[in-house]
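Participant: Sharing a model prediction with you, sequence too.
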Amino acid sequence: MADHYDVLGVDKSATPEEIKKAYRRLARELHPDVNSAPDAEEKFKAVTHAYDVLSDPGQRRDYDRGPQQGFPGGQGGFGGFGDIFETFFGAQGGSRGPKSREERGQDALLRVEIDLGEVIFGTHRDLEVDTAVVCETCNGSCCQPGTSPVTCDICGGSGQIQRAVRSLLGNVMTSAPCGTCRGYGTVIPAPCVTCQGQGRVRARRSIPVDIPAGVDTGLRLQLIGQGEVGPAGGPNGDLYLEMKVRHHDIFSRNGDDILCTLEVFMWDAVLGTTSSVTALDGDIEVEIKPGTQSAEIITVKGRGITHLRGQGRGDLKIGVQVTTPTKLDHKQKELVKQLAKAHKYPAPNLGHFQQGLFAKLRDRFLNV
């Protein structure tokens, strides 16, 4: 590692004032924003590090004694460089070159409603989206056709303006974005009249989307690169689809299972029967076994919702509700009386309070 005194060009007996003057002179000459030589930045770092050490009495004393006394030499000694560099030359002092006009577009969020029946196998949508698209007139260049950006004559295309600022070390050069070109390094003399020099316009476009089976309310699907196009024709952001499954009057959902209830008249529950019911994906033959009770669950395997991640489907679970007829003619009443006489049931008696049908169905649905 080069000797700090040699780096600053002073003798070992130099006073603090001489060290400060030497540093100020070299800093102005070697600052990366004023010196384009390939090794200017490294020399500037070395000068700053040398001054950082020699301007502090304690560190200078340790340095003069040599590394065997524990002085943190080598590259590890640059601990204070960042703070000094930022204090005197600004946070952007090390940045060079103009910035690009192209920027990534914003992400967009769209809410999509689908029916419960569409969730079983998935569905297709052609979504109409009002978003930013590339300007067809200038194709994202921001310029009127036949023209192009020109180099900014204020910053010379660097996108930065250098200013002399007084500090503890005297006048030092700082850099800031050019106010004329806003840091781009170029200006647009003839902006596109269609997009007003933005390179993009608002338009309505159609996006085909395959919504997978098994989605549920609140789930978000990410469509990469389907969001807004960025300024100056920059890359598109992403489009997020937030799903909402519409309420169904008959069927409900529990995970990937579909739930519903089936009303069965008393004599069908007693004798048993077969009933054809229309599910979300077609007709199903449901067998009512003799002696079926209210709140029993009939499970039809594989007729639920297709699993979102994986193969197979959930089940269709049908809760039975046995209904008692309320209007019987004379002949029907006589038949019921004959049945009652032929089949001696115990007299009604008190028992533990039982929850209602729907509560029992809920508990059984969740535990079947």
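Facilitator: Now that the structure is in, tell me what you want to look at. Residues are numbered from 1 along each chain as shown.
Participant: Please make it C-alpha for all contacts and neighbour counts, starting now.
Facilitator: Fine.
Participant: I figured residue 78 hits residue 47, correct?
Facilitator: No - in this structure, residue 78 is not within contact of residue 47 by Cα atoms under 8 Å, at 10.9 Å.
Participant: Show me which of those two is the more surrounded one.
Facilitator: residue 47 (23 against 17; other Cα atoms under 10 Å).
Participant: which residues touch that one?
Facilitator: 4, 7, 8, 23, 26, 27 (Cα atoms under 8 Å, 6 or more residues apart in numbering).
Participant: could you flag which of the residues you listed are buried?
Facilitator: The neighbour-count criterion (16 or more other Cα atoms under 10 Å) marks 4, 7, 8, 23, 26, 27 among the contacts of residue 47 as buried.
Participant: that older thread, need the contacts of residue 47 in a markdown table (columns: distance to residue 190 and secondary structure).
Facilitator: As requested, the contacts of residue 47 are exported to a markdown table (distance: Cα to Cα, whole Å; DSSP: H, G, I helix; E, B strand; the rest coil):
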| residue | distance to residue 190 | secondary structure |
| --- | --- | --- |
| 4 | 54 | helix |
| 7 | 51 | helix |
| 8 | 50 | helix |
| 23 | 47 | helix |
| 26 | 43 | helix |
| 27 | 41 | helix |
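Participant: so how far is residue 124 from residue 304?
Facilitator: 20 Å (Cα to Cα, to the nearest Å).
Participant: how far out from the middle of the chain is the helix or strand hosting residue 18?
Facilitator: Assigned by DSSP states H and E, residue 18 falls within helix 16-30. Offset of helix 16-30 from its chain centre (Cα atoms, centre = their mean, to the nearest Å): 50 Å.
Participant: another structure for you, compare them:
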Amino acid sequence: MARDYYEILGVRRDASKDEIKKAYRRLARELHPDVNPDPATQERFKEVTQAYEVLSDEEKRRMFDMGADPFAPGGGGFGPGGFGAAGSPFDDIMNAFFGGQARARRSPRERMRRGRSIKIRIELDLAETAFGVDKEIAFPTAVLCSTCQGEGTAAGTSRTTCGMCHGHGEIIQEQESFLGRVRTSRPCPQCTGMGTVITDPCPDCAGEGRIRERVTRNVEIPAGVEDGTQIQLAGEGEIGPNGGPRGDIFLEIVQRPHPVFERRGDDLHCTITVPMTAAALGASFTFETLDGTEEIDLRPGTNSGHVITLAGKGVKHLNGGGRGDLMIQVDVETPARLDEEQEALLRKFAELRGEDKPPGKFSPGHGGLFSRLRDAFGAR
């Protein structure tokens, strides 16, 4: 355990948050390395900062008051989020005193920055999403300038040190305030924080180190993708300024509607219409799937709504083995118009099955089933 944090800040054990904060502000103003660089003072400043971090946090303060270690695993500390890290509990105070630049002077900003990522929409047919496909895509992007190889300077020249910031990439200013002398820094406006400038830019890229071109890429679309799937091509996007690393390409899959099949996950669904006689007597017919022609057997007495399942004839599973199924729903079509011979045959069929006068509203006095059908369609 460290020393008594209340003693370090010079506050009572029942001190309020405001009192703790005021005590820390007073000590930080005296001890901060930008004000007093003496090594012993810096150690004292770290100790004060640690005390403030504990006492300004309710949970850590409670642990300390109970005699526990507030920097035990799960309790924070001087790792990420601890002393000197962005977002730490004393950051706001440091910003108030030193303009957000209380720490050591920054290095110049890197000239090479990562390029932008690109989003490209690719339209695919159902078969292409089901089985995968190789596609050639063309798109405008930023590529390395072949004249200067990303340096941005004309042939025979190079970057020079910025005369405004002398290569530091930032401008330091000091001014007096009611808190004392306050130092602030900002990126150098002449070199934009890089520390160097181009006096003679490349004529092809105007100092950017890259140019825009329309390029083509061959991409492999895996089997099983669906509408809305995104595929990341790492490092295939725009090259960064001054030869910086490339961004990424994100391919967004758009699946075109299919005239027959509806996709639901990795299963395919469709509906076929069969005549009433085929449903009653049974039939065989050919059906075109994504894999080719299949022979389908319709068993006698099939009702409308019956589903025929062709296992493994759906879409391939993405990043895995196997496939979904093909589900064929049967829709039995009842004839809407009958000629005299057809009607006579159906009446005879109904008599043979005892269905010419079924019970209910079609019972005697209400006319037979086929009489009602005839009346309904006779006026057409």
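Facilitator: In hand now; what should we look at? In this text the structure is predicted, and so the values were computed from the model without any measurement.
Participant: Counting by contacts, list what the helix holding residue 18 of structure 1 packs against.
Facilitator: helix 4-8, helix 40-54, strand 170-177 (3 or more Cα pairs under 8 Å, 6 or more residues apart in numbering; DSSP states H and E).
Participant: Select, out of the ones you listed, the one closest to residue 319 of structure 1.
Facilitator: Comparing the helices and strands packed on helix 16-30 of structure 1 by their distance to residue 319 of structure 1 (Cα to Cα), the top pick is strand 170-177, with 70.7 Å.
Participant: Aligned against structure 2, show me the partner of residue 205 of structure 1.
Facilitator: Correspondence of residue 205 of structure 1 to structure 2, assessed by TM-score structural alignment: residue 215.
Participant: For residue 131 of structure 2, grab the count of nearby residues.
Facilitator: 20.
Participant: what's the spacing between the counterpart of it in structure 1 and residue 332 of structure 1?
Facilitator: Alignment note (TM-score structural alignment): residue 131 of structure 2 maps to residue 121 of structure 1. The gap separating residue 121 of structure 1 from residue 332 of structure 1 is 47 Å, by Cα to Cα.
Participant: Could you do residue 351 of structure 1 as well?
Facilitator: Separation of residue 351 of structure 1 from residue 332 of structure 1 (Cα to Cα): 30 Å.
Participant: Over to residue 190 of structure 1?
Facilitator: Separation of residue 190 of structure 1 from residue 332 of structure 1 (Cα to Cα): 93 Å.
Participant: I'd like to know how far residue 375 of structure 2 sits from residue 342 of structure 2.
Facilitator: 15 Å.
Participant: residues in contact with the counterpart of residue 155 of structure 2 in structure 1?
Facilitator: Using TM-score structural alignment, the partner of residue 155 of structure 2 in structure 1 is residue 145. By Cα under 8 Å, 6+ apart, the residues touching residue 145 of structure 1 are 137, 138, 192.
Participant: Looking only at neighbour counts, state which of residue 190 and residue 332 of structure 1 leads.
Facilitator: residue 190 (16 against 11).
Participant: Show me what that one aligns to in structure 2.
Facilitator: By TM-score structural alignment, residue 190 of structure 1 lines up with residue 200 in structure 2.
Participant: ditto for residue 260 of structure 1
Facilitator: In structure 2, residue 260 of structure 1 lands on residue 270 (TM-score structural alignment).
Participant: how big's the offset between the regular element (helix or strand) spanning that match and structure 1?
Facilitator: Assigned by DSSP H and E, residue 270 of structure 2 falls within strand 267-275. Average distance, strand 267-275 of structure 2 versus aligned residues of structure 1 after superposition (mean Cα distance after the TM-score superposition for structure 1): 1.2 Å.
Participant: Can you tell me the closest non-neighbouring residue to the most centrally placed residue in structure 2?
Facilitator: Structure 2 has residue 230 as the residue nearest its centroid, 8.3 Å off, counting by Cα atoms, centre = their mean. Nearest residue to residue 230 of structure 2, sequence neighbours excluded (Cα to Cα, 6 or more residues apart in numbering): residue 252, at 4.6 Å.
Participant: Sounds good, over and out.
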